[in-house]
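>>> predicted model and sequence below, questions to follow.
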Amino acid sequence: MTTFWLILAVMMVIALACVIAPLWHGPDSRANPRTMAVAIYRSGMAELEQECSSGLMPAEHRARTQRELERRLVDEARDPSSPTASRWAGNVMRPVVAALLVALLPAGALVLYMRIGDPVAVAIESMDGAQNVQHMDSQGSLEYVVSRLAMRLREQPNDAAAWAMLARSYVVLERVEDAVAAYRRALALTHADPELLADYADALATLRGGDLNGEALQSIQAALALDPVNVKALALAGSAALDRRDYRQAMQYWEQLKAAGDPEIAAQAQRNIETAGALMATARDGQAR
């Protein structure tokens, strides 16, 4: 979540810089109307001198034309709408407008985001594992985030990703029955998601006292059909086989898990394999007797 707000702050600074820089420095003096009027006067005088020197304009017309050019220049200087009158006001107002933008633009953007954006999704997506979620819960904020997400789903009930987030949040809050219901809503909208199927099986087994058979097993098998090396589905499948005392099947699942997982998962899978092997040997001894 910190990364999100940092990116947002950088984007806001860039946007403010693009808006404020022109206001602060003002318009380019080359485009100033007063400067242009002086340039036109000088150009007119140069043309007048050239025409008089070449004999194209009678001497009596020179003074009249010069007075006309001077009158136009004076009119520009006296015109209240000319840059002479407005430049001082512009120089004063530009910093004021820039300061107002610095004060109001970030606040306005934040209010707009809170109204039409999705801060709930940002908050939940930023949770890095159950430990961070539990930390949020200890601060009393996870309940608020979850309630906001549940309210949003009343208005947008076809958002599968949001239902999945809600279900996983309910698991952290130990609201397992609500989690199962939310997983079912997510799966109704997204069938081909092995991770979601495995999570649903886990929550369903928790609700039913650890029983991984029946609907939970069907969900596990569906997850493995989509992703044969899904770590969670393999672990659950091995546990389900162990519950059925199908030790050989359990060991096969854990062998796959051992090959697919990281070193820590592989070590746990090896311990499970050894346990299943010991149980299978004990069962054989019992049958032999």
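Yes, it's here.

>>> make it CA atoms for all contacts and neighbour counts henceforth
Noted.

>>> can you give me the helices for this structure?
For the chain, helices defined by DSSP state H occupy the ranges 2-25, 33-53, 59-78, 83-116, 119-125, 129-138, 142-155, 160-172, 176-189, 194-207, 215-226, 231-243, 247-260, 263-288.

>>> other SSEs contacting the third one?
Counting contacts by 3 or more CA pairs under 8 Å, 6 or more residues apart in numbering; DSSP states H and E, the secondary-structure elements packed against helix 59-78 are helix 33-53.

>>> got it, and the fourth one?
Where contact means 3+ CA pairs under 8 Å, 6+ apart, helix 83-116 is packed against helix 2-25, helix 33-53.

>>> buried residues in it?
Judged by neighbour count using 16 or more other CA atoms under 10 Å, the buried positions of helix 83-116 are Pro83, Thr84, Arg94, Pro95, Ala98, Leu101, Val102, Pro106.

>>> over to the last one?
Judged by neighbour count (16+ other CA under 10 Å), helix 263-288 contains these buried residues: Ile265, Ala266, Gln268, Ala269, Gln270, Asn272, Ile273, Ala276, Gly277, Met280.

>>> against Cys18, how distant is Val96?
Using CA to CA, to the nearest Å, Val96 is found at 16 Å from Cys18.

>>> of all the buried residues of helix 83-116, which two lie farthest apart?
Farthest apart among those by CA to CA are Thr84 and Pro106. That separation is 34.6 Å.

>>> so Asn230 sits against Asp193, correct?
No. Using CA atoms under 8 Å, Asn230 makes no contact with Asp193, being 10.7 Å away.

>>> which neighbours do the two share?
Ala223 (CA atoms under 8 Å, 6 or more residues apart in numbering).

>>> of the two, who's got more company?
Asn230 (20 against 14; other CA atoms under 10 Å).

>>> now that one: how far from Ala237?
Counting by CA to CA, the gap from Asn230 to Ala237 is 10 Å.

>>> what about Leu196, how many neighbours?
Neighbours around Leu196, by other CA under 10 Å: 24.

>>> next up, a structure to set beside the first:
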Amino acid sequence: MVLWILIAVLTLSVLTLAFWPAFSRSSNIGATENRVADFEHDIAVYKDQLEELDAEEKRGAISQDDAAQARIEIARRLLAAEEKRDSGKTSTRLSQRRVFGTRILAAVAFVFIPGLSLLMYTSLGSPTIGAQPLAARLQAIKEAETASSEQDKQLVQLVARAESHLKENPQDGKGWDVLAPVYFRLGQGPKSADAYRNAIRLLGENAQRLSGLGEVLSAMAGGVVTVDADALFKRAVALEPSNGRALYYLGLGNAQAGREDTAARQWNAIVNNETIDGSWRVAAAQSMARLARENTLALPGPDEQAIKDAEQMSEEDRQAMIAGMVEQLDSRLQENAGTVEEWQRLIRARMVLGQESEAVAALERATSAFASDPQKQAQIHTFAEKIGLKVKQ
């Protein structure tokens, strides 16, 4: 009996706390109006942040990829604030008419919820009914999380809200500019291309919009850099010579056209340009390595500065970048003797990657390459000893 009394008291307490505002005589209209004003302030702040982000990107204070991610997040918050503001205005107008209905609903809940709970417990709460296995419940949760991530949900909501806004305000260039990369991320190429074109038409050309549209057109063509995309990338480079995306795709276009040596030089310039975003430098290094494996081209190799720059990247990006440059240098040295400095770079890079056996093999190959020049052999052996590589006598 004590247990049932305790359950009843807890149930009534929770219901009272939940529905107490419905029985309050004071109006919450003033509080709602204050919240609307707060949302108006937030909207103004987010719009200022978008303008500041554009200015920072033009100054080069932030990379294009980071700016795109920040722009998407600010836009999401801006749209959410607009939606809350509109909802607050509506609730202010309707709050008076809802009071009576809400109080009736609360009164019904005080009777219905405890009664329904008691009925369900007596029919389903028997101790003889076995519990669902924990493993099955965990598996169901895992499958649900895999099916739809929170970030994807936010993007879908962002797109729906932005589409509704742009339908009413088709001349909002910033709206199209924000939505274009989101469409591309969701795999909606045609919509992304249209959004980029609208942004260019309303806001004018810049390197980010031109290279973004070019990337979308290439993706829609199955990864092929089309004539239209190539023209867009060239215009982007004319506006911003260090635009990594445009430079990378120009190299890809040359590779696809059979001009592998030109592509290799363009990608090598990206790898050794520390002003370009790291993700495009890694992509360029990997593409160079692929060309070296497939075509055995005489590609330029990494220098000390390139390896030093790679150490500032994440572990995954650094390993990919160094491995790509090492493979293309190794391929080149297989075709000709090279110089003492090039062999030293290869041996050092192998040691950086933890490939000591490959470093020993490179040392032996260098020794053979300079069999007729004992002085150069001695330089390479001295270098190897300094970096901790055992030299066979």
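Done, it's in. This is a predicted model, so every value here is computed, not measured.

>>> still on that earlier bit, would you format the helices and strands packed on helix 83-116 of the first structure as a markdown table with distance to Gln218 of the first structure and mean neighbour count included?
Output for those, formatted as a markdown table (distance: least, CA to CA, whole Å; neighbours: other CA atoms under 10 Å):
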| stretch | distance to Gln218 of the first structure | mean neighbour count |
| --- | --- | --- |
| helix 2-25 | 38 | 13 |
| helix 33-53 | 80 | 15 |
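
>>> can these go into TSV with extra columns for distance to Arg148 of the first structure?
Shown next, in TSV, are these (distance: least, CA to CA, whole Å):
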stretch	distance to Arg148 of the first structure
helix 2-25	19
helix 33-53	56
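
>>> Arg184 of the first structure: which of the ones you listed is closest?
With CA to CA as the measure, helix 2-25 is the member of these nearest Arg184 of the first structure (30.0 Å).

>>> about what we covered before: could you dump the buried residues of helix 263-288 of the first structure into TSV and include distance to Ala9 of the first structure?
Output for the buried residues of helix 263-288 of the first structure, formatted as TSV (distance: CA to CA, whole Å):
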residue	distance to Ala9 of the first structure
Ile265	39
Ala266	42
Gln268	44
Ala269	45
Gln270	48
Asn272	49
Ile273	51
Ala276	54
Gly277	57
Met280	60
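
>>> follow-up on the earlier one: Arg208 of the first structure: which of the helices and strands packed on helix 83-116 of the first structure is closest?
Arg208 of the first structure lies closest to helix 2-25 among those, at 37.8 Å (CA to CA).

>>> quick check: the farthest pair among the buried residues of helix 263-288 of the first structure?
Counting by CA to CA, the most remote pair of these is Ile265 and Met280, 22.2 Å apart.

>>> identify all contacting residues around the one helix or strand Leu12 of the second structure maps to.
Per DSSP states H and E: Leu12 of the second structure is located in helix 2-23. Under the contact criterion CA under 8 Å, 6+ apart, helix 2-23 of the second structure has outside partners Val99, Thr102, Arg103, Ala106, Ala109, Phe110, Pro114.

>>> identify each buried residue in it, please.
By 16+ other CA under 10 Å, the buried positions in helix 2-23 of the second structure come out as Leu15, Phe19, Pro21, Ala22.

>>> swap in stretch 193-203 of the second structure?
For stretch 193-203 of the second structure, by 16+ other CA under 10 Å, it's Ala193, Ala195, Tyr196, Arg197, Asn198, Ala199, Ile200, Leu202, Leu203.

>>> mean shift between it and the first structure?
Stretch 193-203 of the second structure differs from its equivalent in the first structure by a mean of 1.5 Å after superposition (mean CA distance after the TM-score superposition for the first structure).

>>> nearest the middle, which residue of the second structure would you pick?
What sits nearest the mean C-alpha location of the second structure, by CA atoms, centre = their mean, is Gln69, with 6.3 Å.

>>> the contacts of helix 2-23 of the second structure in helices, which ones?
Val99, Thr102, Arg103, Ala106, Ala109, Phe110, Pro114.

>>> Met220 is in contact with Thr226 of the second structure, correct?
No. Contact criterion CA under 8 Å: Thr226 of the second structure and Met220 do not qualify, at 9.8 Å.

>>> distance check, Asp228 of the second structure against Arg235 of the second structure.
For Asp228 of the second structure, the distance to Arg235 of the second structure equals 11 Å [CA to CA].

>>> tell me which of those two has more neighbours.
Arg235 (18 against 12).

>>> returning to what we had before: save the buried residues of helix 2-23 of the second structure as JSON lines, and put in distance to Lys142 of the second structure too.
As requested, the buried residues of helix 2-23 of the second structure are exported to JSON lines (distance: CA to CA, whole Å):
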{"residue": "Leu15", "distance to Lys142 of the second structure": "33"}
{"residue": "Phe19", "distance to Lys142 of the second structure": "35"}
{"residue": "Pro21", "distance to Lys142 of the second structure": "38"}
{"residue": "Ala22", "distance to Lys142 of the second structure": "39"}
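
>>> tell me which residues in stretch 132-145 of the first structure are buried?
Val133, Gln134, Met136, Asp137, Leu142, Glu143, Val145.

>>> and the furthest pair within those?
Farthest apart among those by CA to CA are Gln134 and Val145. That separation is 12.8 Å.

>>> in TSV, list the buried residues of stretch 132-145 of the first structure along with distance to Ala59 of the first structure.
Conversion of those to TSV gives the following (distance: CA to CA, whole Å):
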residue	distance to Ala59 of the first structure
Val133	93
Gln134	96
Met136	91
Asp137	94
Leu142	91
Glu143	93
Val145	88
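
>>> among those residues, which one lies nearest to Asp199 of the first structure?
Of those, the one sitting nearest to Asp199 of the first structure (CA to CA) turns out to be Val133, at 16.5 Å.

>>> so the closest one makes contact with Leu142?
Yes. Between Val133 of the first structure and Leu142 there is a contact under CA under 8 Å: 7.3 Å.

>>> in the first structure, what stretch matches stretch 305-314 of the second structure?
Against the first structure, there is no aligned range for stretch 305-314 of the second structure (TM-score structural alignment).

>>> and for stretch 3-22 of the second structure?
Counting by TM-score structural alignment, stretch 3-22 of the second structure falls onto no part of the first structure.

>>> same question for stretch 249-267 of the second structure.
So stretch 249-267 of the second structure sits over residues 236-254 in the first structure, by TM-score structural alignment.
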